[in-house]
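[1] The sequence and its predicted three-dimensional model are supplied below.
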Amino acid sequence: MSESTTTDEIESWLRELATDLTEPRPGECLLCFVARSLDEFGCDNQLRFACRFRDLRAPRAVGLERRLGQRGGFCDCEIFLNGWSVHSRLWSPEREVEREGYAEIIEAEPPEELPPCTGVRLGSTQPCGNWERRRRGW
């Protein structure tokens, strides 16, 4: 096998990997894509992944940044800090356990790993059923 053939194969493999990591999957919603991207690459204090999703899957969603900002999502991580959270039906339930003769409450917790995206139609920036809006106020 020649060196140029090996190089071409490696470059092809890297392009496929980069596509898998940085592009929305078929039917994947905005929030599942942004959450997956944040897990891989972290936040840069911009709406980098949200805008990438819009540019690739929903270019007509010209008000996306404004809409996310209205919910407190001025960067990718703030979408989840202020705007949306994993749907409560996916959380482990609050439970009471007994330890050393005392009752201890274990609070409900979000899942360690998100379930697969339940999907949205092409062109939508709405979240799938894995997400719910955070309630505002105390």
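    On my side now, so go ahead.
[2] Every contact and neighbour count from this point should use C-alpha atoms.
    Will do.
[3] For the residue nearest the centre of the chain, give its distance to Glu96.
    Most central in the chain under C-alpha atoms, centre = their mean is Ala35, positioned 1.9 Å from the mean C-alpha point. The gap separating Ala35 from Glu96 is 31 Å, by C-alpha to C-alpha, to the nearest Å.
[4] What of Thr5?
    61 Å.
[5] Next: Arg25.
    With C-alpha to C-alpha as the criterion, Arg25 and Glu96 are 39 Å apart.
[6] alright, now check it against this:
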Amino acid sequence: MTNADVLDLWTEPQERECLSCYVSRLLADFGCDGTLRWTHRWRATRAPGVASLDQRLRRHGVGCDCGVPAAVGAATRSGAPPPCAGVRRGSTRPCSVWGRPPPDAPG
């Protein structure tokens, strides 16, 4: 197995992993590069039919992965992300491990 194979396995969205958990996990491991690379990778494998995701993120001023959890309605949490509770394939909603966003949060 090559390093590229290991990286592909590491960055592959887990079965039923929500967008917020996936992006948070990858940001914790690799940081933000100022793009939506993790969001696009998740969408390509977990929700390819959700073409409006980029538009929704732009409406909330999101230009990189760092802002994705808040833009999809997940409240910020501190510490290491817990295991994802899971969502149905194609859903961009955060799973139940995320708290409710404050009333003035985008989403």
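    Right, received. Where do you want to start? It should be emphasised that the depicted structure is a prediction, and the values quoted were computed from it without experimental measurement.
[7] re the thing from before, of Arg25 and Glu96 of structure 1, give the one with the bigger neighbour count.
    Arg25 (15 against 12; other C-alpha atoms under 10 Å).
[8] if I look at the equivalent of the more buried one over in structure 2, how far off is Thr2 of structure 2?
    The pairwise alignment with structure 2 assigns Arg25 of structure 1 to Gln14, based on TM-score structural alignment. Noted for Gln14 of structure 2: a distance of 20 Å to Thr2 of structure 2, by C-alpha to C-alpha.
[9] Show me what Ser124 of structure 1 lines up with in structure 2.
    Per TM-score structural alignment, Ser124 of structure 1 is aligned with Ser91.
[10] Distance check, that match against Ala47 of structure 2.
    Counting by C-alpha to C-alpha, the gap from Ser91 of structure 2 to Ala47 of structure 2 is 7 Å.
[11] just Asp65 of structure 2 next, same as before
    16 Å.
[12] corresponding residues in structure 1 for stretch 31-47 of structure 2?
    Going by TM-score structural alignment: stretch 31-47 of structure 2 matches residues 42-58.
[13] For the matching stretch, list every residue counted as buried.
    Cys43, Leu47, Phe49, Ala50, Cys51, Arg52, Phe53, Arg54, Arg57, Ala58 (16 or more other C-alpha atoms under 10 Å).
[14] Stretch 69-84 of structure 1 now?
    Neighbour-count burial for stretch 69-84 of structure 1 flags 69, 71-80, 82-84 (criterion: 16+ other C-alpha under 10 Å).
[15] try stretch 25-37 of structure 1
    Neighbour-count burial for stretch 25-37 of structure 1 [16+ other C-alpha under 10 Å]: Gly27, Glu28, Cys29, Leu30, Leu31, Cys32, Phe33, Val34, Ala35, Arg36, Ser37.
[16] Can you tell me the SS state at the last one?
    Reducing the assignment to helix, strand or coil with DSSP: H, G, I helix; E, B strand; the rest coil, the entry for Ser37 of structure 1 is helix.
[17] What residues does Arg88 of structure 2 make contact with?
    Residues in contact with Arg88 of structure 2 (C-alpha atoms under 8 Å, 6 or more residues apart in numbering) are Arg16.
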